[in-house]
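J.: Next come a sequence and a model predicted from it.
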Amino acid sequence: MRKRAARTSGAPGLKAREGVGRLGAEDPPRASPAAPQERLNRFLARAGVASRRAADALIASGSVRVNGTRPPASGMVIDPDKDRVMVDGRLVRPPTTHRHLMLNKPLGVITTARDESSRTTVLDIVGEEGMGGHRLFPVGRLDADSTGLLLLTDDGQLAYRLTHPRYKVPKEYEVVVAGVPTSRDLRMLREGVQLDDGMSAPAEVELVRATTGDRDSGRAELRVVIREGRHRQVRRMVQAVGHKVQSLRRTAYGPLRLGRLKTGGWRVLSSGEITALRRATGLDTE
């Protein structure tokens, strides 16, 4: 059964700067990308019928039917989820589909498939209903003391590209820190800071709102976007400029946003969202 605990509001006492909403406000819903379509020859190649070039020859020879109709020799675009494709009278089934979930990870939950200390894991949260008969695993990590958007999948190739720094997939965080960062602090975070495992890459850092306190006594919320994923990276970056993270929530991963998904809630990604992820990692062009 799904667990959908209501998310508590953000930390009190922070005043919004001009044009900025209240702390902890939910991200507005965004329209999902359009349902995916693909070239017929690519579909046949993915289904293992033939290479793309050989698939073109099959289409030109008249061996292929789409919804009972012979497609043009030049090929066509189909909807793999709806169109019925046959080759020499045999139905071509869509390639084995993977399962992809978005979870709004609660505080204290471990980002792993199983935990030797019997602590609650992200797979415990989604349960058998979320797994849907697939062997899902988390994409990257969110620390136990971090919350927000976490992807679960059984697509190893997609997960690899989403987490490898070569593909520079952006991850966005809402970070509440002790003290109000100065302009110099923000510049250092944007340009890169020295960590124990090397310099951090340039990041997008925005001061969203702050209390009336100073660098030591106040509190502030930052919007941070990074394109690498080292262990506890955002926390270490903030610490490197003399501040401490009080709360950290991931609000976006590549083209996906957490939106109104409640803490502990999960949902299956739409076909359009999966296509957007593949495009973001270059898989849709191969």
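T.: Good, I have the coordinates. These figures come from a predicted structure and were not determined experimentally.
J.: Please make it C-alpha for all contacts and neighbour counts, starting now.
T.: Fine.
J.: wait, what's in contact with the most centrally placed residue in the chain?
T.: Note on the chain: the residue nearest the mean C-alpha position is residue 253, at 3.4 Å, using CA atoms, centre = their mean. Residue 253 makes contact with 149, 169-172, according to CA atoms under 8 Å, 6 or more residues apart in numbering.
J.: Name the helix or strand for residue 91, please.
T.: Per DSSP states H and E: residue 91 is located in strand 90-92.
J.: What about the contacts of residue 253, which are in strands?
T.: Using DSSP state E, the subset of the contacts of residue 253 located in strands is 149, 171-172.
J.: circling back to that earlier point, which two among the contacts of residue 253 are spaced furthest apart?
T.: Spanning the widest gap among these are 149 and 169, at 14.2 Å by CA to CA.
J.: okay, those two: which has more neighbours?
T.: Taking other CA atoms under 10 Å, residue 149 and residue 169 do not tie; residue 149 has more neighbours (27 against 21).
J.: now the farthest one out in the chain, which residue is it?
T.: Among the C-alpha atoms of the chain, the one most distant from their mean position (CA atoms, centre = their mean) is that of residue 61, at 41.9 Å.
J.: A further structure is provided below for comparison with the first:
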Amino acid sequence: MERLQKVIARAGIASRRKAEELIKEGKVKVNGQIVTELGVKVTSNDKVEVDEVPIDKEEPVYFILYKPSGVISSVSDDKGRKVVTDFFPMIPQRIFPIGRLDYDTSGIILLTNDGEFSNLLQHPKYEIDKEYIAKVKGIPTKEQLRKLERGIVLEDGKTAPAQVKMISLDKKKNTAIIRLVIHEGRNRQVKRMLEAIGTPVMKLKRERYAFLDLSGLTAGDARELSPHEVKQLRAMASAKPR
């Protein structure tokens, strides 16, 4: 038996904390009965509904979105700001983002209603590359870039080695464009890494997630992943860690 909020979270409906809120608000039913207590446990034979929809009845769907800057990587925002799910008004499934991009960061983000798939892609032991292009203030030295390549100590520990390349620089404006490939997913990681070497980020874009890129998409565009792409991602996330 598992706690109800954990079952809801694993199904990808909401985070565990949000699932607890849904339970308290009387929006969750178990075997047809509204449940408002957090200690309830359920089995795989129990019928769990959130907002009258059984959590295991939706057909799994998988999307890639070119997230514009100024959009929240969430399904809702208490401040009324635009969220990534606003770009899918015709999708009946309750999709959610896999991981997140900062409000002012643009680029690739994946969305699904498949909680198992989301958890698999985000598991820290699987090293799925994410490529970022950053415009930074200041022009980093070769030694500063080597620090990123070796791994740099942040307040939450040392980062894994990164692939780093300076694409261009502007001496007059004292700025540079840097390509950075990492496989971790810590909060604000790329920004914190670049701040740590003294070159704060002015603009950031995620251009690649595993083998997926932004080809054919402009900011705000989305498309459904092909079955083959989903299979490839699942295989990558299930492969033996490096």
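T.: Happy to help now that I have it. Predicted, not measured: the structure shown is a model, and the values here were computed from it.
J.: Need the TM-score from the superposition.
T.: TM-score of the superposed chains, computed with TM-score structural alignment, normalised by the length of structure 2, equals 0.73; 183 aligned residues with a CA RMSD of 1.6 Å.
J.: whereabouts in structure 2 does the top strand by length along structure 1 align?
T.: The longest strand of structure 1 (DSSP E) is strand 244-253. Mapping strand 244-253 of structure 1 onto structure 2 (TM-score structural alignment) gives residues 200-209.
J.: buried ones in the matching stretch?
T.: Using 16 or more other CA atoms under 10 Å as the test for burial, stretch 200-209 of structure 2 gives 200-201, 203-209.
J.: can you check stretch 160-174 of structure 2 too?
T.: Using 16+ other CA under 10 Å as the test for burial, stretch 160-174 of structure 2 gives 161-166, 169.
J.: again, but for stretch 233-240 of structure 1
T.: 234-238, 240.
J.: Same check on stretch 119-129 of structure 2?
T.: By neighbour count on 16+ other CA under 10 Å, the buried set for stretch 119-129 of structure 2 is 119-122, 126-129.
J.: Start and end of stretch 172-187 of structure 2, how far apart?
T.: Stretch 172-187 of structure 2 has an end-to-end distance of 32 Å (CA to CA, to the nearest Å).
J.: which residues are contacting that stretch?
T.: Here stretch 172-187 of structure 2 has contacts from 99, 122, 124, 127-140, 159-170, 190, using CA under 8 Å, 6+ apart.
J.: so the longest helix that structure 2 contains matches what in structure 1?
T.: Longest helix in structure 2, counting residues (DSSP state H): helix 227-238. Mapping helix 227-238 of structure 2 onto structure 1 (TM-score structural alignment) gives residues 271-282.
J.: likewise stretch 133-153 of structure 2?
T.: Counting by TM-score structural alignment, stretch 133-153 of structure 2 lines up with residues 174-194 of structure 1.
J.: still on that earlier bit, and the angle for the next helix or strand after the strand holding residue 91 of structure 1 with helix 271-280?
T.: The helix or strand immediately downstream of strand 90-92 of structure 1 is strand 100-105, counting by DSSP H and E. Here strand 100-105 of structure 1 runs at an angle of 90 degrees relative to helix 271-280 (axes from the mean of the first three to the mean of the last three CA atoms, to 10 degrees).
J.: ok so, going back, now, the most widely separated pair of the buried residues of stretch 200-209 of structure 2?
T.: Pairwise distances across the buried residues of stretch 200-209 of structure 2 (CA to CA) peak at 22.8 Å, for the pair 200 and 209.
J.: picking up where we left off before, in the strand holding residue 91 of structure 1, what's buried?
T.: Neighbour-count burial for strand 90-92 of structure 1, counted by 16+ other CA under 10 Å, picks out residue 92.
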